[in-house]
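Q: no sequence on this one, just coordinates:
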């Protein structure tokens, strides 16, 4: 299951061009919205946000605790506006999800184990896709899905999405015939005469 992180937030009354003052104070303007949920302007600590995203990643499920609200909001990061397109974050959008309603998410694959065709036959592992689309409840989104490469015993062996066993409660939506990994034969170096 994906790591759940907490971000403290406060209702934001500073709007429009005045948000520059917020940023100067180390606060990051943000909005939280969702299906049938009115958008709410909030502000968060810019340094805490940067640390959280660096450690948990952009796909983390976030428990957003807004001052004055009794229940935390479960949100995912929907967008980050950055200064000059690539600089420091200047605005963040959070999308509130229902923890009980399944959503679609992209999850990275992690190749694990050892392929006999690589170990015993000197082949080269050729990874295919790196990410699959899944459907599950927001709190069940895995950080990664491990794929055991031990079945790759020969050069004709292929692992596909259909060979992946997802964690409980997770349905993989990516086409089952898509190649995840295969092994290439070793190159034979030709000898040149002098």
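A: Yes, it's here. Worth saying up front: this structure is predicted, and the values here are computed from it rather than measured.
Q: Only C-alpha atoms from now on, for both contacts and neighbour counts.
A: Will do.
Q: quick one, what contacts the spatially most central residue of the chain?
A: Among the residues of the chain, the one closest to the centroid is residue 59, at 3.3 Å (CA atoms, centre = their mean). By CA atoms under 8 Å, 6 or more residues apart in numbering, the contact set of residue 59 is 76-77.
Q: this is the comparison structure:
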């Protein structure tokens, strides 16, 4: 598990007007939730963008360092983005404790070429891009690496067959499908053949009527 640090500042203001002014100044309004309640924060947009590039979609612990020297271990719980500009508009952080289990969504990364794709003309379908796990923060996996090279046409990998990781428990239905190798789609008859068949049917009907 990798850890990252992000500088934040505490804020008193709230409301849409305050948030708009904050974003205009190059910062993102944020909130941290924890055992002692919630606290309003501001994060420099540039710093958060750098953090997201470093993380690259993986799950990781982010240590927030505030302007008074305080440090808090967190998970990025949720982010909101502007649908038009795609810029971050709000961030939710969840405080974590070293001795308490957390629940998090972990991305699934596949590697290898399924034998059913390579030799059977099938197609690989990832049905579950993230899986929910519970563990102590120190055991939090950045991603779930899944070797799919042994999958033949019709084969599936369920949650119950995911790699065993020390201190990590997979949540949800163990029979949920994560990855499957689908059979090749049946080829459609060429348009010319269909037209020819339709013509033959029409001639047959005309003969019957005569």
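A: Yep, that arrived. Quick caveat, the model's predicted, so the values are computed rather than measured.
Q: quick one: TM-score?
A: TM-score of the superposed chains, computed with TM-score structural alignment, normalised by the length of structure 1, equals 0.78; 190 aligned residues with a CA RMSD of 3.0 Å.
Q: ok, the residue nearest to the centre of structure 1 to residue 136 of structure 1 distance?
A: From residue 59 of structure 1 across to residue 136 of structure 1, the span is 14 Å (CA to CA, to the nearest Å).
Q: How about residue 49 of structure 1?
A: For residue 49 of structure 1 relative to residue 136 of structure 1 (CA to CA), the value is 26 Å.
Q: The two: which is more packed in?
A: Neighbours per residue, other CA atoms under 10 Å: of residue 49 of structure 1 and residue 136, the larger number sits with residue 136, 20 against 17.
Q: ranges for the helices of structure 1?
A: 19-24, 46-56, 116-119 (DSSP state H).
Q: Which of those helices sits closest to residue 97 of structure 1?
A: Closest to residue 97 of structure 1 of the helices of structure 1, according to CA to CA: helix 46-56, at 18.0 Å.
Q: ok, residues contacting the closest one?
A: 3, 5, 7, 23, 26-28, 60.
Q: Okay, buried residues for that helix please.
A: By neighbour count on 16 or more other CA atoms under 10 Å, the buried set for helix 46-56 of structure 1 is 46, 48-49, 52, 56.
Q: same check, this time on stretch 70-86 of structure 2
A: For stretch 70-86 of structure 2, by 16+ other CA under 10 Å, it's 72-76.
Q: swap in stretch 102-116 of structure 1?
A: Quick answer for stretch 102-116 of structure 1 (16+ other CA under 10 Å): 102-103, 105-107, 109, 111, 115-116.
Q: Would you check how far apart residue 112 of structure 1 and residue 125 of structure 1 are?
A: 12 Å.
Q: Give me the subset of the contacts of helix 46-56 of structure 1 lying in strands.
A: Counting by DSSP state E, the part of the contacts of helix 46-56 of structure 1 found in strands is 5, 7, 27-28.
Q: Which among these count as buried?
A: 27-28.
Q: Would you map the strands across structure 1?
A: 4-11, 27-34, 37-45, 61-66, 73-82, 89-96, 103-112, 124-127, 131-136, 145-148, 158-160, 171-172, 179-184.
Q: Any buried residues in the second one, and which?
A: Right, strand 27-34 of structure 1. Buried residues in strand 27-34 of structure 1 (16+ other CA under 10 Å): 27-33.
Q: any idea how far that strand is from the chain center?
A: 20 Å (CA atoms, centre = their mean, to the nearest Å).
Q: Read off where that strand ends up in structure 2.
A: Across structure 2, the stretch matching strand 27-34 of structure 1 (TM-score structural alignment) is residues 27-34.
Q: post-alignment, that stretch versus structure 1, mean distance?
A: With mean CA distance after the TM-score superposition for structure 1, stretch 27-34 of structure 2 departs from structure 1 by a mean of 2.6 Å once superposed.
Q: Residues touching that stretch, excluding its own?
A: Counting by CA under 8 Å, 6+ apart, 19, 22-23, 38-45, 88-96 sit against stretch 27-34 of structure 2.
Q: again, only using 7 Å
A: With CA atoms under 7 Å, 6 or more residues apart in numbering as the test, stretch 27-34 of structure 2 has contacts from 19, 22, 38-45, 88-95.
Q: repeat for stretch 96-110 of structure 1
A: 32-34, 73-76, 130-139, 142-147.
Q: need the contact list for residue 116 of structure 2.
A: Taking CA under 7 Å, 6+ apart as the test, what residue 116 of structure 2 contacts is 122, 151-153, 181.
Q: can you count the residues close to the residue nearest to it when sequence neighbours are not counted?
A: Of all residues not flanking residue 116 of structure 2 in the chain, residue 152 sits nearest, at 3.9 Å (CA to CA, 6 or more residues apart in numbering). Per other CA under 10 Å, the neighbour tally for residue 152 of structure 2 reads 23.
Q: I'd like to know how far residue 152 of structure 2 sits from residue 8 of structure 2.
A: 49 Å.
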